[in-house]
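K.L.:
Pasting the sequence and the predicted model now:
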Amino acid sequence: MPDTPLDALWTPTAIGDIALPHRLAMAPMTRDRSTPEGVPTGLNAEYYAQRASHALIVTEGTQPSADGQGYLLTPGIHTEEQIAGWRKVTDAVHAAGGRIVIQLMHTGRIAHPDNTPHGRQPVAPSAIRPAGTMFTASGPQSMPQPRELTTGEVAATVEDFRRAAAAAVEAGADGVEIHGASGYLVHQFLSTNANRRTDRYGGSVEGRIRFALEVATAVAEEIGAGRTGIRISPANPYNDIEEDDTHELYPALVRALAPLNLAYLHVVHAGDEELLDTLRTLWPTALLVNRAGADLAARAADIAEGRADVVTVGAQALANPDLVERIRSGAPLNTPDPTTFYGGGAAGYTDYPTLAS
């Protein structure tokens, strides 16, 4: 049978300590379907287990602490109840033959007190209110000005990530992904508009990458580098982020992270091919690339041409629990329903049809 453009997707590989049967992974996607206390449910376990044929599942963003929550009904990984909830999810995925890492996401200033049980003011690198609104139970509201973390509190937040990583492994996860992208706390420290600090965590590129480096170091020390990944999104303005020095910032960050020998770097690619090639050259282990909106042939080409080791897909995985089987057999794909992306129950979550159904 002749080779096809998609054949590059189906070769086995490994990322750190995690062996993968192929190279098409599920990207993290917020779905807002945990309990108000941040506990994953049986419905969450069903959703992830349905998608276990992906090479790897990266879960939705999961808060490493109470102050890390920004949205309604997102899961946490810092209480015993949350750990028990995640254990149901990981057990279900493993029983279905899959591999799963929990993404640790501290939202920082992208938050609203009404969305959290404690109702506290959001925290951030600097006391700068982000543009935009936040959806709450009473409707969209302007995000408030956050409180600037003290130098000591920044160090304490690093320890929150460390404890959350240990909790994720206790919950049965194969590893964790540190969310350093999309305008959340780690990304806020990297940026030039959200981080106006004058201590060692701000100012120069060296200062602005320090928090990301310390978080990655702490997590790798706690659970092992082979179970630790990190996600970045260079030049992504999402959530009111500005980066004035992307071509200096990200090579510096990747050079600093490289000696940790993490399992993988996950890049949300915004179209800067030169920067992607630079990061590919600098990064010593597996590179995951999320080329949002690209067709599968373009994603497979990233693997065939050496730009990526694994590619991640979002909405296609959301709408097609058996995406791998559909692609391999040439079957048509389900169309995602954006009206059910966030919140709700089984509709638009666990009821997308499979080929078998």
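P.N.:
On my side now, so go ahead.
K.L.:
C-alpha from now on. contacts and neighbour counts both.
P.N.:
Noted.
K.L.:
Residue 342 reaches residue 29, doesn't it?
P.N.:
No: look at residue 342 against residue 29 with Cα atoms under 8 Å: they stay out of range, at 9.6 Å.
K.L.:
Mind jotting down where the helices sit in the chain?
P.N.:
Secondary structure of the chain (DSSP state H): helices at 42-50, 80-95, 151-170, 185-190, 205-208, 210-223, 246-257, 273-282, 296-304, 315-319, 323-329.
K.L.:
this is the comparison structure:
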Amino acid sequence: MNELFEPVTVGKLDLPNRLFMSPMTRSRAGGGAVPTEMAAQYYAQRAGAGLIVTEGTQPSVIGQGYIDTPGLHSAAQVEGWRKVTDAVHARGGRIFAQLMHTGRIGHPWLYPDGSLPLGPSPIASGETLYTPEGILEHPAPKEMTTAEIAATVGDFARAARNAIDAGFDGVEVHGANGYLIHQFLCGSANSRTDAYGGEVGNRIRFGVEVAHAVGEAIGPERVGFRISPRNPNNGIREQDSAELYPALVRSLSRYGLAYLHIMEWDRELTKVVRAEWPGVLVLNPKAEPGSPSSTPEQGAAVLREGLADAVTLGSYWLANPDLPERIKAGGPYNRPESATFYGGDHRGYTDYPAMVA
């Protein structure tokens, strides 16, 4: 699997390998959505990744969709993240912050003023929020006005500047998994009749505006963008993926972004997007039938086939902080404990052991 360990240039970063760490929500932020010292240890343990992409991080209070997720919209959050980036850089690593506005995947329970979450249209996700007080159904969101759309674009740009102030090497804009940008892309969540709804050219507008604004704020060479074509998560039902994603990718390609990141659901559509995207393409391969996650072997295969320039893995990194060494040795691999994926203390977070030399 030597392909995983070849160097690659992403934006202006010369990375030592093509084995990236996928963004994974862990719900362990402290009060005020501030990353903890434990988060600094967690990410630093995994600094051997060619690039770390953090857990989804909200660019605003209303962008939060889950309990105990971190933000990048306050001074305290910036200081908390600086401890993380310092720890990663001290071990020779590189780290991007993933900016994730969850849109309708939110709930008044999360917000100090009890307001409704925002979305392109007042269409509920049909999903639920876990809280210590029980499971709550997502309400229909407030339909965003054009002024709120513009303000949210500004929130992303401001969070990107905060990320650079916190020492991040760049940011990844989350346009996947049924969150706000994906909601605008998909007709099942977006019934607008203005310039942000209807035909494909309108539905991609918000995501493209966010990418452009973030690139203007920190330099496009420090910006990645994540998509997940045909992903049904969080109540999404795409009807025109084959038309939608080539149009989106062509529009994004004008801005010189560092990379495009695909969370794969459809290999044929991955090939179409690959043909349209002129820059670095990062792929989180779809897991094989019967497998809970994509594997290092799959990652090496897509690199050999030329489908991607780098790959992301999730649970393998979660459970194996020394993943590159384990791959080179042919294993063995720690098994991820799903019971500790979200919330809790150091158990299942910073206590996965490295290999014994």
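P.N.:
Everything's here; your move. Note that the structure is a prediction, hence the values are computed from the model and not measured.
K.L.:
Need the TM-score between these chains.
P.N.:
With the length set by TM-score structural alignment, normalised by the length of the first structure, the two chains reach a TM-score of 0.97; 351 aligned residues with a Cα RMSD of 1.0 Å.
K.L.:
before we move on, back to that, quick one: which of the helices of the first structure is nearest residue 144 of the first structure?
P.N.:
For those, proximity to residue 144 of the first structure was assessed by Cα to Cα; helix 185-190 is nearest, at 15.3 Å.
K.L.:
Residue 151 of the second structure maps to what in the first structure?
P.N.:
The alignment partner of residue 151 of the second structure in the first structure, by TM-score structural alignment, is residue 156.
K.L.:
Counterpart of residue 260 of the first structure over in the second structure?
P.N.:
So, by TM-score structural alignment, residue 260 of the first structure is matched to residue 255.
K.L.:
now residue 56 of the first structure
P.N.:
Using TM-score structural alignment, the partner of residue 56 of the first structure in the second structure is residue 51.
K.L.:
Next: residue 23 of the first structure.
P.N.:
By TM-score structural alignment, residue 23 of the first structure lines up with residue 18.
K.L.:
Count the neighbours of residue 142 of the first structure for me.
P.N.:
Look at residue 142 of the first structure: counted by other Cα atoms under 10 Å, it has 15 neighbours.
K.L.:
Correction: the previous question concerned residue 267 of the second structure.
P.N.:
Using other Cα under 10 Å, residue 267 of the second structure has 13 neighbouring residues.
K.L.:
Without its sequence neighbours, what residue ends up closest to it?
P.N.:
Residue nearest to residue 267 of the second structure in three dimensions, not counting chain neighbours: residue 286, with 7.9 Å by Cα to Cα, 6 or more residues apart in numbering.
K.L.:
Also residue 114 of the second structure?
P.N.:
residue 108 is the one closest to residue 114 of the second structure (Cα to Cα, 6+ apart), at 4.4 Å.
K.L.:
which residues does the aligned partner of the one you found in the first structure contact?
P.N.:
Alignment note: residue 108 of the second structure maps to residue 113 in the first structure; criterion TM-score structural alignment. Counting by Cα atoms under 8 Å, 6 or more residues apart in numbering, residue 113 of the first structure touches 70, 119, 120, 121, 122.
K.L.:
Distance of the match of residue 56 of the first structure relative to residue 145 of the second structure?
P.N.:
36 Å (Cα to Cα, to the nearest Å).
K.L.:
same deal with residue 333 of the second structure?
P.N.:
Residue 333 of the second structure is 49 Å from residue 145 of the second structure, where distance means Cα to Cα.
K.L.:
Those two: which is more packed in?
P.N.:
The residue with more neighbours, out of residue 333 of the second structure and residue 145, is residue 333; 17 against 13, by other Cα under 10 Å.
K.L.:
separation between the residue mapped onto residue 182 of the second structure from the first structure and residue 178 of the first structure?
P.N.:
Alignment note (TM-score structural alignment): residue 182 of the second structure maps to residue 187 of the first structure. Distance check for residue 187 of the first structure against residue 178 of the first structure: by Cα to Cα, it reads 11 Å.
K.L.:
Neighbour count for the two, which is higher?
P.N.:
residue 187 (32 against 26).
K.L.:
Contact partners for that one?
P.N.:
Contacts of residue 187 of the first structure by Cα under 8 Å, 6+ apart are 180, 181, 232.
K.L.:
Can you get me a residue count around the equivalent of the last one over in the second structure?
P.N.:
Right, residue 232 of the first structure. Alignment note (TM-score structural alignment): residue 232 of the first structure maps to residue 227 of the second structure. Residues near residue 227 of the second structure, counting by other Cα under 10 Å, number 23.
K.L.:
ok, how many other residues are close to the residue nearest to residue 227 of the second structure when sequence neighbours are not counted?
P.N.:
Excluding the flanking residues, the one nearest residue 227 of the second structure by Cα to Cα, 6+ apart is residue 176, at 4.4 Å. Using other Cα under 10 Å, residue 176 of the second structure has 24 neighbouring residues.
K.L.:
Next, work out how far apart residue 176 of the second structure and residue 100 of the second structure are.
P.N.:
For residue 176 of the second structure, the distance to residue 100 of the second structure - Cα to Cα - is 9 Å.
K.L.:
quick one: the closest residue to residue 184 of the first structure other than its chain neighbours from residue 355 of the first structure, how far?
P.N.:
Among residues not flanking residue 184 of the first structure along the chain, residue 107 sits closest, at 4.5 Å (Cα to Cα, 6+ apart). From residue 107 of the first structure across to residue 355 of the first structure, the span is 37 Å (Cα to Cα).
K.L.:
of the two, who's got more company?
P.N.:
Using other Cα under 10 Å, the more surrounded residue of residue 107 of the first structure and residue 355 is residue 107, with 27 against 13.
K.L.:
ranges for the strands of the stretch 51-200 of the second structure?
P.N.:
Along the stretch 51-200 of the second structure, the segments classed as strands by DSSP state E, counting those that start in this stretch run 52-57, 95-99, 118-119, 128-131, 134-137, 142-143, 170-174.
K.L.:
Make JSON lines out of those and add distance to residue 320 of the second structure.
P.N.:
Output for the strands of the stretch 51-200 of the second structure, formatted as JSON lines (distance: least, Cα to Cα, whole Å):
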{"stretch": "strand 52-57", "distance to residue 320 of the second structure": "14"}
{"stretch": "strand 95-99", "distance to residue 320 of the second structure": "17"}
{"stretch": "strand 118-119", "distance to residue 320 of the second structure": "37"}
{"stretch": "strand 128-131", "distance to residue 320 of the second structure": "27"}
{"stretch": "strand 134-137", "distance to residue 320 of the second structure": "31"}
{"stretch": "strand 142-143", "distance to residue 320 of the second structure": "41"}
{"stretch": "strand 170-174", "distance to residue 320 of the second structure": "23"}
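K.L.:
For residue 194 of the second structure, which of the ones you listed is the nearest?
P.N.:
Closest approach to residue 194 of the second structure among those (Cα to Cα): strand 142-143, 12.1 Å.
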